[in-house]
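Enquirer: Any chance you can model this:
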Amino acid sequence: MLRKTLSIITLFLIGSTLYAQSIEDLMGMVNTSNLETIVADLSGEQTTTINGMSQTISNRVQSNNDLSTDYIRERLEAFSNLTVQVQNFNSTGKNVIATQHGSVNPDNIYIICAHYDSVTTFCADDNATGVAAVIEIARILSSQCTENTIVYALWDEEEIGLLGANYYAQQAANTTGGNTRDNILGVVNMDMIGYDGDAPGTAGDNEFDIDVRDIANSLTIKDDLLDVLNTYTFDLTPIVVDPGTTFSDHSTFWNQGYSAVLVGESWETNDQTPNYHTSNDRAADIDFPYMTELTKLVLAYTASKSELVTLDNTVTENATSLISNQTTGTYQWINCDTNNPINGETAQTFVPTTNGNYAVEVSNGTCTELSTCIAFTALSTESFSVNDLNIYPNPVHTILKVENFLDTNLSISVSDISGKVLNTITSSQSIIEIDFTEYTNGVYFIGVNSETKSGSFKIVKE
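Expert: Next up is the predicted model:
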């Protein structure tokens, strides 16, 4: 965050019905572990996979942050229904913009944003926290069809004068040469959303600021956020700051007459990180439960304003089949292990002939949604016993081994906590090795199937 130094007071689910539709259920999908991983990756406190290689983001200072740009771009490109571009606005500055086009009112735009550049090494709170929240919200909402357009924007060069956001806002408002002013209806900027003076995870005031000014309909955004707080259950206490600070990216939209607010930890009550703008700004100081609550708040606001299309991408599983809960429309069942559509499987109900991971793509003619991948194992008559398999070590650091005592052909899948299949292996070897080196730290699930048995095993990567 660009503040005047302290003179200014900033699972994988297996079972019946999967995937959320209501705003409250979508809020429940915000994953604290995902936020922790992204903050640790961006602050360089752990290695991560970028451009297919295990790398460490040494810092995000604007003159040397290409690696963080690639990291953000790759994460957003992995989500469905997003158009991702890197916007070069000067010789070094690069905004990363992901657009989820509205199916009914594509010109009505809501922007959820954060800056990703930093002033020195680490800078976990400022502003890896805001970036992590934007990416997590994009992960969840990109699976939904919306009537209005959502732009997930990660700004560069905030720390040297709000340059990236200012360029975007000026371009959006430009009406010269026959250009039409972009119909941006609301901007929510998240800058430093991870520090609360109470011990992380403990009960406390959980105060946060909503910085606002009476510009365009900015006060309405503030009111809408307060309505969300009163509609759903949060462990948060809002502090409305009016007139709010101009020292972050939302103010560049105020300058162009757009509606915008800043959401962040409470500088107004002097409860901001004590390690502001230093290399002591580390992930260990982040109150991730508090950060999760703020992420849920902005997600709920965005989901309500973007207007979710009534299209149900949930799936019900029974003993013999998978059933799309969308009762009208078109269907295409997908084999998640191969990422390919299954030929001829276009009915609401799908009866698998083999165990595996499956999803359904549903469409109502104007928009399409994809369900999560479901591990279907109902065809198995037995589960593996300790005499059949041995999977070790757990936690794993580099190589996971599956010891196959049955000497039979095994189909093995590796899935992340969201259900995304990352790798598949088929082998009858007595010891099957799976390379975890490139995977980020966190929880994974190993699905193992033989002709007669199946099992799912939770593995932790450290």
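Enquirer: only C-alpha atoms for contact and neighbour calcs from this point on.
Expert: Noted.
Enquirer: and Thr278, how many neighbours?
Expert: By other C-alpha atoms under 10 Å, the residues close to Thr278 number 15.
Enquirer: quick one more, to check against the first:
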Amino acid sequence: MKNLLLPSFLLFSFLGYSQSYIQTYKNRANQVTQANVNTLLNDFAGLGIKTTGSVANNNALAWLKGKYTAFGYTAAQISEHTFTYNSKQSKNLIVTKTGTTYPNKFIIICGHYDTINGPGVNDNGSGIAIILEAARILQNISSEYSIKFINFSGEEQGLLGSQAYVTNVVNGTNPKMDIKLVINIDEVGGVAGAANTKIYCEKDGTPSFPAGMYSTYPATNNAASTTATNELMSCMTLYSNITPVTAYIERSDYMPFDKNNEIVTGLYEFNQSSKPHTTGDTYVNMDPVYVYNIAQGVLGALQHFSTSAVDITLGAIESPKSLNERISIFPNPANDFVNIGLDGKGYTTTISDFSGRTVLQSKDQQNLDTSKLKSGVYLVKITMNGESVTKKLIIKK
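Expert: This next block holds a predicted model:
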């Protein structure tokens, strides 16, 4: 269990810059879309059980590379780091955005893409979706510090990918890689149907493990980790509607960095799901809206830690997207459920057959139970703030 301490720091105490920075960072955080998050989670699920070194694991790597390439990252920015597990090779994927002022000092945001026993949509498709959204939005945004988006494999077998990366890459240069901060995102999908309104922000200095377990870990980075985690908590409060709660790091990909005396922090779900590492770690058993909300906080935090530039155009309030642009319906064709990829509140959804008969209606509900609908073609009408959009839905049993 995580150790719980509510934040007592002042929200803006660390923000030593003007309101224009805050507004710009917030505008970019608001570019996270629920539709993108939903699509990424479902695509991740479709890749199957991504055990380290498996075909599905390799397919997930290729999927990730395709996403970064589609976002505009070049071959020079994308690299692979290979390690061996059970006589099989697996790869970490690293995408680097070079900073303008401190090109050789790095903010690392990381999360693992390998899974065991199930598709791992929560553990850790949720973290991967957030990292990808951050990379998409910040692709052409300059920052003073360099940013590395790292997707690790081998986490479930004992942090193999991250340990190999620290040993061979971080410490494999002379001088070793200069890391300002490591932000790890692991299992932030929440529990379907629960009130997922809080997030654990994790710091170094775990006091609750048995004596000796942390004897090889330095304590000299603990205070700096606490400072960084407090800043992360402030960013979650400022740029999302999720309440941050203090916890301590444990058993995830920041641990090899911590042992290497780097400064680390991380995010982990507050309502802890029982589904990870099982066949039940699926889209329907987690909360995609929670992932969307956390992603906004992460976007704000990543800009803060990397000192992203202020763009005058982005600093202004952006024009809202049309309802049609904000909606995605998937899967389509659907079977037992369909997801309405729409962020926000105040919308109604009506599903009708082609005779005009209403067969399903809901309010502010993303996941709809369509298990009782027969195979066929239906119309989905979504109404919000006086605007309506109608889309076609196919039910296929």
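Enquirer: tell me the centre residue of structure 2?
Expert: Nearest residue to the geometric centre of structure 2 (C-alpha atoms, centre = their mean): Ile130, 2.2 Å.
Enquirer: Alignment lookup: that one to structure 1.
Expert: Using TM-score structural alignment as the criterion, Ile130 of structure 2 maps onto Ala133 of structure 1.
Enquirer: show me what contacts its match?
Expert: Ala133 of structure 1 is in contact with 35, 190, 295, counting by C-alpha atoms under 8 Å, 6 or more residues apart in numbering.
Enquirer: Go again with 7 Å.
Expert: Ala133 of structure 1 makes contact with 35, 295, according to C-alpha atoms under 7 Å, 6 or more residues apart in numbering.
Enquirer: How about the secondary structure of it?
Expert: helix (DSSP: H, G, I helix; E, B strand; the rest coil).
Enquirer: ok, it to Val460 of structure 1 distance?
Expert: 23 Å (C-alpha to C-alpha, to the nearest Å).
Enquirer: on that earlier part again, what's the distance between the residue nearest to the centre of structure 2 and Ala224 of structure 2?
Expert: 24 Å.
Enquirer: Tyr73 of structure 2 now?
Expert: Taking C-alpha to C-alpha, one finds Tyr73 of structure 2 at 31 Å from Ala224 of structure 2.
Enquirer: Compare those two and say which is more crowded by neighbours.
Expert: Tyr73 (20 against 17).
Enquirer: For burial, what's the neighbour tally of the nearest residue to that one once chain neighbours are set aside?
Expert: The shortest distance from Tyr73 of structure 2 to any non-neighbouring residue, by C-alpha to C-alpha, 6 or more residues apart in numbering, is to Gln139 (7.1 Å). When neighbours are counted by other C-alpha under 10 Å, Gln139 of structure 2 registers 15.
Enquirer: Gln139 of structure 2 -> structure 1?
Expert: For Gln139 of structure 2, the residue aligned by TM-score structural alignment is Ser142.
Enquirer: which residues touch the aligned residue in structure 2 for Ser80 of structure 1?
Expert: Using TM-score structural alignment, the equivalent of Ser80 of structure 1 in structure 2 is Gly72. Residues counted as contacts of Gly72 of structure 2 (C-alpha under 7 Å, 6+ apart) are Gln139.
Enquirer: what ranges do the strands span in the stretch 351-462 of structure 1?
Expert: Taking DSSP state E, counting those that start in this stretch to define them, one finds strands in the stretch 351-462 of structure 1 at 356-363, 368-370, 374-376, 382-383, 389-392, 399-404, 410-416, 421-427, 431-435, 442-449, 453-461.
Enquirer: for those strands, which one sits closest to Tyr331 of structure 1?
Expert: strand 356-363 (4.8 Å; C-alpha to C-alpha).
Enquirer: Can you check which part of structure 2 the closest one sits on?
Expert: Using TM-score structural alignment, there is no partner range for strand 356-363 of structure 1 in structure 2.
Enquirer: against structure 1, where does stretch 96-112 of structure 2 fall?
Expert: Stretch 96-112 of structure 2 maps onto residues 99-115 of structure 1, going by TM-score structural alignment.
Enquirer: buried residues in that stretch?
Expert: For stretch 99-115 of structure 1, burial by neighbour count (16 or more other C-alpha atoms under 10 Å) applies to 99-104, 107-115.
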